[in-house]
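Asks: coords please:
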Amino acid sequence: LLSYQQAVANKPEFNWFEYTAPIPRVLGAQWLLDYPLHKLIATIDWTPFFITWDLVGKYPSIFEDATVGEAARQLFDDAQAMLEKIVNEQWLTAKAAFGFWPANQVDDDDIQLFADEHRSEPLAKLHQLRQQQQTNAGKPNLSLADFIAPLNSNVVDYIGAFVVTVDQTPGKQSTEAFEAAGDDYSSIMMKALADRLVESFAEHLHLRVRTEYWGYAEDENLGNDELIREKYRGVRPAPGYPACPDHSEKATIFKLLEAEQKLGVTLTESFAMHPAASVSGLYFSHPNSQYFGIKKIGEDQLQSLAARKGQTGPALQKWLRPLLD
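Replies: The predicted structure follows:
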């Protein structure tokens, strides 16, 4: 590992003076409280659905597989039949919270959000981690904060955040009712479809963000395979994933978006989201923004993060243990 100072010194160099950040069409938080489920079917990524059932293979070529093809086809047909009922009888409800705020990078690895365009009133701070491994010659040590213009650059920049959830509609068919009737297959199927729908909602909403709500890629025209392969400008990293492994950052996102009050999505003590079919994350629009893995960090970075978050090293260690070298 490099020292944390060395890693910071090896951040990517962007020419911020020639950069103009796209301005979101509406600033602050907004909510979509009963999103039409039928709009989420086209962007479903079916490959992970089969993995849930221990059938490995890419969709749709999995149907041609000599070993699992027939089972996959049967399962898929059952899924389509249930999906039709879920949509037509509204067994599930899709809800989203998302928003955009003026933001700048501060202290190398933090992102300061501001209440409005005057940038005089700090609203919240998102704390990021930086790759600390020795990199190949010329490769930078990345942090998500790198993709937001530094405060001292005087560039006006923005960040977005989102929470999407697909929950059982009260009074409609439920997984519990299936289980009570001894129909575990349908219960697992319903949970698996809720998972696919919420991931699809995250994809679908990000598409609308890029083309409409933030609007920096109005002319984007990608097929579903290209969406799954992330061929678009911008990223939506989720806390708990490789680029931002600190699950506790979800608390800031939830507060900004009033996710609990507006959507009924809650965080457990270990920062898991409830209902389980929920996804949260950040939106970055910079053309160079990308996904990467933090992998390992040193004690020096842990202490820096603890100081910036106003916590103690041991308290943070609990969340970041897998990263500590």
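
Asks: from here on, just use CA atoms for contacts and neighbour counts.
Replies: Noted.

Asks: which outside residues touch stretch 253-270?
Replies: Here stretch 253-270 makes contact (CA atoms under 8 Å, 6 or more residues apart in numbering) with 29-31, 33, 95-99, 124, 161-163, 165, 247-248, 251, 273-275, 278, 280-281.

Asks: how far away is Ala124 from Leu113?
Replies: 5 Å (CA to CA, to the nearest Å).

Asks: and the two? Which one has more around it.
Replies: Comparing Ala124 with Leu113 by other CA atoms under 10 Å, the one with more neighbours is Leu113, at 24 against 17.

Asks: and the more buried one, that's in a strand?
Replies: Yes: Leu113: assigned to a strand according to DSSP: H, G, I helix; E, B strand; the rest coil.

Asks: measure it to Pro102 for me?
Replies: 6 Å.

Asks: which neighbours do these two have in common?
Replies: With CA under 8 Å, 6+ apart as the test, Leu113 and Pro102 both reach Ile159.

Asks: please enumerate the helices of this structure.
Replies: 4-9, 47-52, 69-88, 175-180, 184-208, 224-228, 250-257, 259-263, 299-309, 313-320 (DSSP state H).

Asks: what's the closest of those to Ile148?
Replies: Proximity to Ile148 (CA to CA) singles out helix 4-9 among the helices of the chain, at 14.9 Å.

Asks: compare with the first, here's sequence two:
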Amino acid sequence: EGLRLMDALIGVKRGLPGAKLPELKQRRVRATAPAQVVERPQDEGQARSDVAVDNPVPAPPFWGTRVVKGIQLKEYASWLDETALFRGQWGLTKDLIETEGRPRLRGLLDRLQTGNLLEAAVVHGYFPCVSKGDDLIVLDERGNERTRFTFPRQDRGRRLCLADFFRPEESGETDMVGLQVVTVGSRIGEETARLFESNSYRDYLELHGLSVQLAEALAEYWHARVRSELGIAAGDPGSLDGMFRTEYQGCRYSLGYPACPDLEDRAKIADLLRPERIGVHLSEEFQLHPEQSTDAIVVHHPEASYFNAGGRS
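Replies: Presented below is the predicted three-dimensional model:
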């Protein structure tokens, strides 16, 4: 639909006969009853879920952070989620994927290679930590608090909270959390901006969609590297579809999603990882720049999975 709108816009701009913008659609809003506030006992919000606290804690290969630059496209291109690209980003119907989607994808990947438009890099690290209630507390090498993240908890069901996947402070044991920021660099963003300014909207939308999915592919690839480093990759599925369904141990939580919705936590990750070393910076609105970058909290717990902290498991 976005591509059709851009085509119509270009036609109007160029004065093509019969070109016009589509009529605005009326938004239909379903009437809803006022929300009712349900009072809960004060201590109910503090109850921990039933997540196990006796799982093995893997030993990381190092403590602190490391920077990896110069990652080649061939290393992470196989992690590209083609369904998300073709159907989600490009809006292709199933019958057009083979005839239009794959040839376009091959051409764009070749263009990125020959044009040297990718600067894939990662900064990641492992940190000692414990949990306390809804908080994940990151520790320094002496066991003192360095920073903490406060996550929402489900108000029904299993009452999951991301902090539950780490050893509670009262256990006297120390856990480990991984953090990562990945980027495919700023050059590809500069190229998509150039296409937009030159009114090449279709090329812009296709290249922009691909660049976003390549950043996700890099994040998935690096998460697999982390699982291997931690010695928990033995159960990884043999197919890429299984990987996209997270049929492996642990989970990668990106900021802004239901389990960790507070974008301001990006400042804490940036303080720990210093992603400016790979050219990634935070805006005043806590957005990552370049846009083709992602951050994540990496959890090793076997029960870790994606969940909605608004109440549903």
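
Asks: to Val155 of the first structure, which of the helices of the first structure lies closest?
Replies: Comparison of the helices of the first structure against Val155 of the first structure by CA to CA identifies helix 4-9 as nearest, at 20.4 Å.

Asks: list the buried residues of that closest one.
Replies: Applying a neighbour-count criterion of 16 or more other CA atoms under 10 Å, the buried positions in helix 4-9 of the first structure are 4, 7-8.

Asks: same thing with stretch 125-141 of the second structure?
Replies: Within stretch 125-141 of the second structure, the residues that count as buried by 16+ other CA under 10 Å are 125-139.

Asks: quick one: end-to-end length of that stretch, please.
Replies: Start to finish, the residues bounding stretch 125-141 of the second structure are 14 Å apart (CA to CA).

Asks: residues in contact with it?
Replies: Residues from elsewhere that reach stretch 125-141 of the second structure (CA under 8 Å, 6+ apart): 46-48, 60, 62-66, 143, 145-153, 161-164, 166-169, 173-180, 273.

Asks: buried members of those into ChimeraX, please.
Replies: The following ChimeraX line selects those of the contacts of stretch 125-141 of the second structure that are buried, judged by 16+ other CA under 10 Å:
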select :48,60,64,65,146,148,149,150,151,152,153,161,162,163,164,166,167,168,169,174,175,176,177,178,179,180,273
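
Asks: I'd like to know which of the contacts of stretch 125-141 of the second structure are part of strands.
Replies: Among the contacts of stretch 125-141 of the second structure, the members found in strands (DSSP state E) are 64-66, 145-150, 175-180.

Asks: how far does stretch 190-199 of the second structure sit from the chain's center?
Replies: Centroid separation between stretch 190-199 of the second structure and its chain, computed with CA atoms, centre = their mean, to the nearest Å, is 25 Å.

Asks: same question for stretch 124-140 of the first structure.
Replies: 19 Å.

Asks: quick one: end-to-end distance for it.
Replies: End-to-end distance of stretch 124-140 of the first structure: 27 Å, with CA to CA as the criterion.

Asks: next one: stretch 273-282 of the first structure
Replies: Terminal residues of stretch 273-282 of the first structure are spaced 16 Å apart (CA to CA).

Asks: contacts for it next, please.
Replies: Residues outside stretch 273-282 of the first structure that contact it (CA under 8 Å, 6+ apart) are 159-167, 191, 194-195, 198-199, 202, 235-239, 250, 253, 265-268.

Asks: just stretch 25-36 of the first structure next, same as before
Replies: 93-102, 116, 212-215, 256-257, 262-263.

Asks: same question for stretch 245-256 of the second structure.
Replies: Stretch 245-256 of the second structure is contacted from outside by 223, 227, 232-233, 235-237, 259-263, 265-266, 294-306, using CA under 8 Å, 6+ apart.

Asks: whichever of those end up buried, select them in ChimeraX.
Replies: Buried subset of these, written as a ChimeraX selection, criterion 16+ other CA under 10 Å:
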select :223,227,232,233,236,259,260,262,265,266,294,295,296,297,298,299,300,301,302,304,305
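
Asks: among the contacts of stretch 245-256 of the second structure, which lie within strands?
Replies: Those of these mapping onto strands are 294-299, per DSSP E.

Asks: make CSV from those residues and add distance to Arg102 of the second structure to it.
Replies: Supplementary listing: these in CSV, determined by distance: CA to CA, whole Å:
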residue, distance to Arg102 of the second structure
Thr294, 25
Asp295, 28
Ala296, 30
Ile297, 33
Val298, 32
Val299, 34
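
Asks: out of these, who's nearest Phe86 of the second structure?
Replies: Among those, Thr294 lies closest to Phe86 of the second structure (CA to CA), at 20.5 Å.

Asks: show me what that closest one aligns to in the first structure.
Replies: Correspondence of Thr294 of the second structure to the first structure, assessed by TM-score structural alignment: Val279.
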